[in-house]
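[1] Okay, sequence plus prediction incoming.
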Amino acid sequence: MKEQDAKDLLKKYVAGNCTEEEKGLLETWYLQYEIKDLPQIAEEDKEEQLDEVFRSLPIHRSPIRVVSLWPRIAAAAMVLIILGSGLYFYRHKLPKEELVRHEHVNDIKPGGNKAILTLADGRNITLDDAANGSIAKQAGVTISKTKDGQLVYEVIASANDDVDAPYSLNTITTPKGGQYQISLPDGSKVWLNAASSLSYPLRFNKKERKVELTGEAYFEVAHNTALPFKVKTANQQVEVLGTHFNVNAYQDEKSAKTTLLEGSVKISQIQSNVSKLLKPGQQAIVTNAISVIDVDTEEAIAWKDNLLMFNEDNLDHIMRMIARWYNVEIVFNDDSLKTELYSGSVSKFANVSHVLKKLEQLGGVRFTIDDRTIKISRN
């Protein structure tokens, strides 16, 4: 890649305007360079600019100023661009043995739109195999799959129908490596993350709109003051009238987390019936109690925006996220690595080797891909 081409791509990267192909090209290119070959810049100038560009960079290890290849290359490159110094990058290929060390002969592709819809009569429909258009009709409701991979429910029955009558449940389940978007009969939209399931009635009754969730989902609830919308998980219930929020309630996580983006929600701990109200920008953490903290909502919904994002997360938690999205098993050969902290983000559409390389570059950890098992060792 020519120096000017690299600088142009780096500008687009910071602005968030790169296509997935351009991101891949840029991230392949940077692996061939080392920071020692970049022109020297005064430390005070670097520090003045680093905070501005740092959040645009891929994974980095805590503390955030630790030396790592790409963050320093990108940061220095961005500083050059911002300062308009006119300097350029010098090429330097990594030693052959270093390149080999980062190679993963086996690789695993990212997940995609995959789910199984279980109808009230027990029939299963594999949505990724189903043709676009109407896929089922039940109790006055048409269920359709759109060309962009969404599941849409449309009520076609007469308004005089008794919707308080016993209703039938549908369940949509995403496997590991799957995700799906659903438009419910009331117009509410749900994004379902990997290894998750959502159960809901074909038609909501006249008292409430209630769904049950395992795993993780992002909700954009259609406003209706007469019908509260409730999301029930194993140990909590979320109640709203109309709002945007994310619920993370995986059974292999120590707590359930609900993050509010707009509107207001009421969180209740089922066993104790204790409840708290959330404001936008807050997150409820539910165990046997409820704690409320201020958070960066962008991090909570990064998965919906096609990013794997970490913020001072331990490696154990990060690898659980990777396991769900790439449908892999995780084996730690050294349990002490589980507590290592990392921050950063990477595209969900990259192969798993790309994610692992970014972590390896920070030092201290080594990944081996064996079929669909990722083994983790101290390097």
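    Thanks, I have it. Everything quoted here is computed from the prediction, not taken from an experiment.

[2] rest of the way, CA atoms for contacts and neighbours
    OK.

[3] biggest strand in the protein, by residue count?
    Taking DSSP state E as the criterion, the chain has its longest strand at strand 209-220.

[4] so after that strand, what's the next helix or strand?
    Later in the chain than strand 209-220, the nearest helix or strand by DSSP states H and E is strand 229-232.

[5] Let's verify the spatially closest residue to Thr258 that is not a sequence neighbour: helix, strand, or coil?
    In this structure, Thr258 finds its nearest non-sequential neighbour in Val247, 4.5 Å apart by C-alpha to C-alpha, 6 or more residues apart in numbering. Three-state assignment for Val247 (DSSP: H, G, I helix; E, B strand; the rest coil): strand.

[6] Comparison target, given below:
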Amino acid sequence: MANTKHHIDNTLILLQEYLKGNIHPTTDRELRMLFQQYPDLRIMVEKLENADHLRQELEYYSVHVKDIEKRESRVLSNIMTKIEKPSLKKTISYKKLPLWYTAAACFIGLAIFGIWTIKSKDHNNNIDVTKLAENLHPGGNKATLHFSDGSSLGLDQSHNGIVIGSNITYNDGSVAIGSSTDKRQMMTLSTPRGGQYEIQLSDGTKVWLNASTSLKYPDKFTEQQRLVELDGEAYFEVAKSQGRPFIVITEKEKIEVLGTHFNVYSYPNEKESKVSLKEGKVKVSVPTGEEKVLAPGEQAVVNGENLRVQQVSIDESISWTNDEFMFNNEPLGTVLTQVARWYDIDINIDPSLSKITLWGSVSRLDTFDKVLKIIKMTDDKIKIQIEGRRVKLMK
């Protein structure tokens, strides 16, 4: 556990020194790397007035919040043992502390927790599983372009996107397919499991496709509207075109915009579909006729015939576009569906584990063993078996 202790102590020292004003990310490499790994951490830490508050808020959260899960309690308990705590007799009253204080303390605790190196009690089994997981590599730039006559073109994996124009070019300007073809009226760009790709449509709209996603679109839009069809997950940066709405049709909803940035998560085999708005304004409607207009920071959730709107962290909703998984109190079953799609693996999970909530973040560029570390942090009693590309999680 010496390595764990070093990481905890070092992280706390960095945060405390930053709060005191003794170091800054522009001059301290370790602090800069910490904030790069956890982008929201700097914002949260700055809300604490000084180093003493950092200690006090962690103590408040671990001692006074009664309904936190045992997992979070263990995390904060370990952190608190590394901080010199004041005498309980001198502890001030925290009953009226602002909500963001406890949120900041929680985030700091969990971020530190995510840095720990976890060692399994069954050391030999852990080494075996880790080595197998290291062989499960992340996805990459993989996509196929399908044409209206039934033919298709496998796109170059050394490029990450295409541009639709008189020619279809890669985003470095090299030609993927020339203008002489007469089969381009309607096209579909599709990514497999373990694939992602970008496309710039004829109007200048940019779309990023996540794994196992298809986008159907015309080579040229009409003068009245711009309509595309989506199965899967994609992030849109819609080019403005006065009087010509941009419409995204999925199996579950219709999204109508003029110019905006938003994410659509709508896989046909999943119950819920989500539209998350980063900027601008979109209208989401469902077959029943119900519709909602979203403001930035809002998410429309479609489940069957039900349509509701909730506040979300957009950074989390679009973290995949920045090559990152971000888990914020998400059910393990939901998380693993996304993970399996990206790593192109089959994951079987014991039903009793599916609702365990997961916190943390991991790069989508890392091999699968890094994801397993986050899972083991949540509950180190979870047993993991790996056979080829099949992963099993058990109690």
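    Nice, thanks for sending it over. Model, not experiment: these values are computed from the prediction.

[7] hang on, the earlier thing: which residue in structure 2 lines up with the residue nearest to Thr258 of structure 1?
    Alignment note (TM-score structural alignment): Val247 of structure 1 maps to Val264 of structure 2.

[8] after superposition, how close is the longest strand of structure 1 to structure 2?
    Between strand 209-220 of structure 1 and the aligned residues of structure 2, the post-superposition mean distance stands at 0.3 Å (mean C-alpha distance after the TM-score superposition for structure 1).

[9] Pull up the aligned stretch in structure 2 for that strand.
    Mapping strand 209-220 of structure 1 onto structure 2 (TM-score structural alignment) gives residues 226-237.

[10] ok, residues contacting that stretch?
    205-218, 221, 244-251, 259-268, 318, 321 (C-alpha atoms under 8 Å, 6 or more residues apart in numbering).

[11] Cys18 of structure 1 and Asp305 of structure 1, how far apart?
    Applying C-alpha to C-alpha, to the nearest Å, the value for Cys18 of structure 1 to Asp305 of structure 1 is 14 Å.

[12] Ile318 of structure 1 -> structure 2?
    So, by TM-score structural alignment, Ile318 of structure 1 is matched to Val335.

[13] helices or strands up against the host helix or strand of that match?
    Under the criterion DSSP H and E, the helix or strand holding Val335 of structure 2 is helix 332-343. The helices and strands touching helix 332-343 of structure 2, judged by 3 or more C-alpha pairs under 8 Å, 6 or more residues apart in numbering; DSSP states H and E, are strand 346-349, strand 357-363.

[14] again, 10 Å this time
    strand 195-200, strand 324-331, strand 346-349, strand 357-363, helix 368-378 (3 or more C-alpha pairs under 10 Å, 6 or more residues apart in numbering; DSSP states H and E).

[15] Dump those into CSV; add distance to Glu279 of structure 2 as well.
    Below are these laid out as CSV (distance: least, C-alpha to C-alpha, whole Å):
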stretch, distance to Glu279 of structure 2
strand 195-200, 19
strand 324-331, 20
strand 346-349, 35
strand 357-363, 24
helix 368-378, 30
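
[16] Quick one: closest of the ones you listed to Ala103 of structure 2.
    Ranking these by proximity to Ala103 of structure 2 (C-alpha to C-alpha) places strand 324-331 first, at 12.1 Å.

[17] can you pull the buried residues of the closest one?
    For strand 324-331 of structure 2, burial by neighbour count (16 or more other C-alpha atoms under 10 Å) applies to Glu324, Phe325, Met326, Phe327, Pro331.

[18] who touches the fourth one in this structure?
    To tie it back to what came earlier, the one meant is Phe327 of structure 2. Taking C-alpha atoms under 10 Å, 6 or more residues apart in numbering as the contact definition, Phe327 of structure 2 lies against Glu316, Ser317, Ser319, Val335, Thr357, Leu358, Trp359, Gly360, Ser361, Val362, Ile374.
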